[in-house]
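Chemist: Model the structure of this input:
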Amino acid sequence: MVHERVMEKLSILADAAKYDVSCSSSQSNRKNKDNGLGNAKGYGICHSYTEDGRCVSLLKILLTNHCIFDCAYCVSRKSNDVKRAAFTVQEVVDLTIGFYRRNYIEGLFLSSGIFDNPDYTMERLVRIAKKLRLEENFNGYIHLKAIPGASDELLQQAGMYADRLSVNVEMPTEQSLKLLAPDKNHIDVIKPMEYLKKEIVGHKEEKKLNYKAPLFAPAGQSTQMVIGATQENDMEILGMANYFYDQMNMRRVYYSGYVPISYDNRLPAIGTPVPMIRENRLYQADWLIRLYGFNVNEIVGFDQPNLDLDIDPKLGWALRNMNQFPVDVNTADIELIKRIPGIGFLSARKIVAARKFKKLVPQDLQKLGIAYTRAKYFLAFATPFQLQKDLTSIQIKDQILDSQKSKYKNDFSNQLALF
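Modeler: Sure, this is the predicted structure:
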């Protein structure tokens, strides 16, 4: 009977947790010690991929879907007619250890609705992490949601036991938060971010001086924005993300397309979810900002406040800046090579390493794994570029899109041939 009740709670609270996408364990380095359970070295998000391409899993649940707030976009809001449940502290600990021993998971992602007040909820999240670390000797990955409005003391304890903490900003602007979550305060979101930034930086400096110094959220902090529930354009969304990266040392900003769950006159109509391609384009732009050296105003601007949906943002930038091309990969700086469509972050490094030994030709780039059918329009190899130099940006775009359609058609035909 007890097992059945816990499994029913798990069904409810795992389903409620699926709307929170701001979980990743990349770059945590918590090692196994004292013959404990697991480690958090390089693990990633639940049923997704780490930066090195491995698919891994986390137990991703809410402590409870009871909530005192009535945020219009949230399935767990207090006015929504859904089945409610709440785990005890010990139930979450037992589930985590049980699933880990069965090799179902590699760690825990734990969020929660707000029981009574932020401190009451945060204290229970901290108790779970503390029990796992100190009583169960669990060294696997733990990601805790930092509850806005919780005390600094509780956040400090959370950082000592968790690998990553995340405070969800939820809406891209303060105006939208006031519209859809009038009970919440934008300052309550920013304040814990600032505190966590200070603690993370301080502990890193202490670790340099004393290698025995304790870890504090070694995988940093992340946040999440709901997109499409209000009318912000991509320039406003990416501008907010850039603020978090610059001012909060945020490890990741996640973008969650609004999913219509019930009628509210403040929200888009039921049946009009945010297109998945918009999420994808925001993530691509986010990578350009974090890893490729792009400024937000190079990707979007007042003349084009939204990302193109038919082409990726790097290709969009290149087509708007044809004066930057062609690029000779044998002499160009790596920062410029990274900006060539079809050449990724790692491929650019391979190119710079390979050109030390010989002058690279198109065949060499193809062996390095770049998307040459896309990159060729922007490269300075004599013959290919002579063939392309008279094309306009629109013509290049059309040819690239046509080649993509042909590739997808051929791939689909090849798959059918297997049956």
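
Chemist: Please make it C-alpha for all contacts and neighbour counts, starting now.
Modeler: OK.

Chemist: just the helices in the stretch 301-419 of the chain please.
Modeler: 313-320, 334-337, 345-354, 362-367, 372-375, 382-388, 393-417 (DSSP state H, counting those that start in this stretch).

Chemist: Save those helices as a markdown table, and put in mean neighbour count and distance to Gln90 too.
Modeler: A markdown table is the format used below for the helices of the stretch 301-419 of the chain (neighbours: other CA atoms under 10 Å; distance: least, CA to CA, whole Å):
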| stretch | mean neighbour count | distance to Gln90 |
| --- | --- | --- |
| helix 313-320 | 19 | 47 |
| helix 334-337 | 17 | 51 |
| helix 345-354 | 16 | 44 |
| helix 362-367 | 13 | 54 |
| helix 372-375 | 18 | 54 |
| helix 382-388 | 12 | 65 |
| helix 393-417 | 13 | 48 |
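
Chemist: Switch these over to a markdown table; also include distance to Val201.
Modeler: Shown next, in a markdown table, are these (distance: least, CA to CA, whole Å):
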| stretch | distance to Val201 |
| --- | --- |
| helix 313-320 | 32 |
| helix 334-337 | 27 |
| helix 345-354 | 27 |
| helix 362-367 | 40 |
| helix 372-375 | 39 |
| helix 382-388 | 48 |
| helix 393-417 | 44 |
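
Chemist: So for Ala217, which of those sits nearest?
Modeler: helix 345-354 (26.7 Å; CA to CA).

Chemist: packing partners for the closest one?
Modeler: Counting contacts by 3 or more CA pairs under 8 Å, 6 or more residues apart in numbering; DSSP states H and E, helix 345-354 packs against helix 334-337.

Chemist: For the residue minimising distance to the centre of the chain, give me its contacts.
Modeler: Geometric centre of the chain, nearest residue: Tyr254, 3.9 Å, by CA atoms, centre = their mean. Contact analysis of Tyr254 by CA atoms under 8 Å, 6 or more residues apart in numbering lists Val21, Ser22, Ser222, Thr223, Gln224, Met225, Tyr283.

Chemist: Might one say that the second one is in contact with Ser222?
Modeler: Yes: using CA atoms under 8 Å as the test, Ser22 is close enough to Ser222 to be in contact (6.5 Å).

Chemist: where do the contact lists of these two overlap?
Modeler: Common neighbours of Ser22 and Ser222 (CA under 8 Å, 6+ apart) are Ser166, Asn168, Arg252, Val253, Tyr254.

Chemist: Among those, the buried ones, what's the PyMOL command?
Modeler: Buried residues among those (16 or more other CA atoms under 10 Å), as a PyMOL selection:
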select buried, resi 166+168+252+253+254
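
Chemist: Closest one of the shared contacts of Ser22 and Ser222 to Asp94?
Modeler: Checking these one by one against Asp94 (CA to CA), the nearest turns out to be Ser166, at 23.3 Å.

Chemist: separation between the closest residue to Asn117 other than its chain neighbours and Phe87?
Modeler: Spatial nearest neighbour of Asn117, chain neighbours left out: Ile68 (7.8 Å); criterion: CA to CA, 6 or more residues apart in numbering. In this view, Ile68 and Phe87 are 17 Å apart by CA to CA, to the nearest Å.

Chemist: for comparison, sequence B:
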Amino acid sequence: MDVQRKLEILADAAKYDASCASSGTERRDSSDGKGMGSTAPGMGICHSYAPDGRCISLLKVLLTNACNYDCLYCVNRTSSNVPRARFTTDEVVKLTLDFYRRNYIEGLFLSSGIIRSADYTMEQVVGVARKLREEHHFRGYIHLKTIPEADDALIAQAGKYADRLSINIEVPEETSLAKLAPEKDVRAIRRTMGRLRLKLDEAQENSKTPTRTKPPRFAPAGQSTQMIVGADAANDQTILDTSANLYGSYKLKRVYYSAFSPIPDASRALPLAAPPLVREHRLYQADWLIRFYGFDVGEIVDQAEGMLPLDIDPKLAWALRHRDRFPLDIARASREELLRVPGFGTKAVDRIIATRRVTSIRVADLARLHIPRNKALPFVVLSDHRPPPHLLDDARLAERFKPKAKQLGFGF
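Modeler: This is a model prediction of the structure:
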């Protein structure tokens, strides 16, 4: 099989993994003439992101889609009737360098099916990163998928060469993982996440200690994971509870949510249809509120239903459930209160606080502060605006904010 055909198979096989991003790493470039690639924007290099934050400028492939595991939700499971292919280490290295030279990519996202054993697979994946870094002096971004059962020494090597490591937890509940992916062990996954956190903390501490020699690097962009949405019966409350626990316990940089997609020859244990893609989108919005806006999971999700509303964003849904807290006088409100106003993003709140120190804020100022006027006005008091008393009590208020087709965004 030629490399072109392998690339078609293995790039397509990798598309289901959403945990792919290039933010948060250290800056490296080849301006000294001794290396190739860059993690920072420069001549001929640009970062390109999808609306949900996914990086789309990486070569994203599997080393092989042959796999010993029989995870029911995975198109590459051992019982799946799909074409199989396998790259050699040198083929992935050459593809990465060729694609970089053509300015198609700025880095590599590499995962693999489990072949022979966890250690053997991890050794092959690490071998690609080692060759790129040591033999070709590649300084672009590298993201490696970590095999939970792999030897600790191999995990350490992966962190030495990669910018980010990730381990997919797959589904939020242990019982679901045992049913859908019997070869996988959620305890092993969490143990490896814990090992990664310890190594990341150690590297961070070493970087703060004055020394003549540069401390060993370890995955400077941290670790991430992915959860499949809609492959089991877990509701949004369960998914977000699991995410909050992962962020708190392992200092993950990111939890990615991937809407389940029906696969050929699917098991009867799987849903017949995919969940609405907007559910994935709402989970990303809720995740953002937890990480950057000070919300708790219990505040975001309606406790009675356990699901996020699909027709409006979760911050707006929270505000409509707590109308008694509005309208908010933005001249006096705290930063924490301002972050809960629909339409106010973190940067907009910082601009508001800086502006109100020197002048009062009027309706006309909202555009300059990059705040969507129609979304914010029912919830705030400005120097020249106070919403009518009956507006917040209007049952039709939510209808004003429901997006039309192709208007979905983070919209905070």
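
Chemist: Count the neighbours of the residue nearest to Asn117 of the first structure for me.
Modeler: Neighbour count for Ile68 of the first structure, taken as other CA atoms under 10 Å: 17.

Chemist: any idea what it aligns with in the second structure?
Modeler: Aligning on TM-score structural alignment places Ile68 of the first structure opposite Asn68 in the second structure.

Chemist: got it, and Tyr19 of the first structure?
Modeler: Match for Tyr19 of the first structure (TM-score structural alignment): Tyr16.

Chemist: residues touching its match, list them.
Modeler: Ser258.

Chemist: Might one say that the residue nearest to Asn117 of the first structure is in contact with Asn80?
Modeler: No: taking contacts as CA under 8 Å, Ile68 of the first structure lies outside contact range of Asn80: 11.5 Å.

Chemist: Give me the distance between Ala285 of the first structure and Thr50 of the first structure.
Modeler: In terms of CA to CA, Ala285 of the first structure sits 18 Å off from Thr50 of the first structure.

Chemist: higher neighbour count, those two?
Modeler: Neighbour totals were compared for Ala285 of the first structure and Thr50, and Ala285 leads with 23 against 18 (other CA under 10 Å).

Chemist: Could you pull up the residues touching the spatially closest residue to the more buried one that is not a sequence neighbour?
Modeler: Closest residue in space to Ala285 of the first structure, ignoring its immediate chain neighbours: Pro313 at 5.9 Å, by CA to CA, 6+ apart. Pro313 of the first structure makes contact with Arg281, Gln284, Ala285, Ile299, Leu307, according to CA under 8 Å, 6+ apart.

Chemist: Counterpart of Ile147 of the first structure over in the second structure?
Modeler: Match for Ile147 of the first structure (TM-score structural alignment): Ile147.

Chemist: For Tyr141 of the first structure, see how far away Val327 of the first structure is.
Modeler: From Val327 of the first structure over to Tyr141 of the first structure (counting by CA to CA), the distance is 43 Å.

Chemist: Looking at those two, which one has more neighbours?
Modeler: Counted by other CA under 10 Å, Val327 of the first structure and Tyr141 do not tie: Tyr141 has more neighbours, with 31 against 18.

Chemist: Tyr100 of the first structure: helix or strand, and which one exactly?
Modeler: Take DSSP states H and E as the rule and Tyr100 of the first structure turns out to sit in helix 89-101.

Chemist: buried residues in that helix?
Modeler: Val89, Glu91, Val92, Val93, Leu95, Thr96, Ile97, Phe99, Tyr100.

Chemist: so who does the nearest residue to Ala158 of the first structure once chain neighbours are set aside touch?
Modeler: Once flanking residues are discounted, Ala158 of the first structure sits nearest to Val126: 5.3 Å by CA to CA, 6+ apart. With contact taken as CA under 8 Å, 6+ apart, Val126 of the first structure is in contact with Leu154, Gln157, Ala158, Tyr161.

Chemist: In this structure Met295 of the second structure contacts Asp287, no?
Modeler: In this structure residue 295 of the second structure is Phe, not Met. No: Phe295 of the second structure lies out of contact with Asp287 (CA under 8 Å); the separation is 9.3 Å.

Chemist: Looking at those two, which is more packed in?
Modeler: Asp287 (24 against 19).

Chemist: sec struct for that one, please.
Modeler: helix (DSSP: H, G, I helix; E, B strand; the rest coil).

Chemist: which residue packs closest to it, ignoring adjacent ones?
Modeler: Leu240 (7.2 Å).

Chemist: Mind telling me what element the one you found is part of?
Modeler: Going by DSSP H and E, Leu240 of the second structure is part of helix 236-250.

Chemist: corresponding residues in the first structure for that helix?
Modeler: Using TM-score structural alignment, helix 236-250 of the second structure pairs with 234-248 in the first structure.

Chemist: mind checking how far that stretch is from the chain centre?
Modeler: Its chain's C-alpha centre lies 14 Å from the corresponding centre of stretch 234-248 of the first structure when counted by CA atoms, centre = their mean, to the nearest Å.

Chemist: Which of the residues in it are classified as buried?
Modeler: Buried residues in stretch 234-248 of the first structure (16+ other CA under 10 Å): Asp234, Met235, Glu236, Ile237, Leu238, Gly239, Met240, Ala241, Asn242, Phe244, Tyr245, Met248.

Chemist: List the contacts of it.
Modeler: Stretch 234-248 of the first structure is contacted from outside by 172-173, 193-194, 197, 250-253, 282, 285-286, 289, 296, 300-302, 305-307, using CA under 8 Å, 6+ apart.

Chemist: How about stretch 30-43 of the second structure?
Modeler: 25-29, 45, 47, 100, 106, 136-141.

Chemist: Could you identify the buried members of these?
Modeler: Thr25, Arg28, Asp29, Ile45, His47, Tyr100, Glu106, Phe138, Arg139, Gly140, Tyr141.

Chemist: Need the max-distance pair from those residues.
Modeler: Thr25 and Tyr100 (18.4 Å).

Chemist: So which residues of the stretch 1-150 of the first structure form helices?
Modeler: Using DSSP H, counting those that start in this stretch, helices in the stretch 1-150 of the first structure cover 2-17, 89-101, 118-130.
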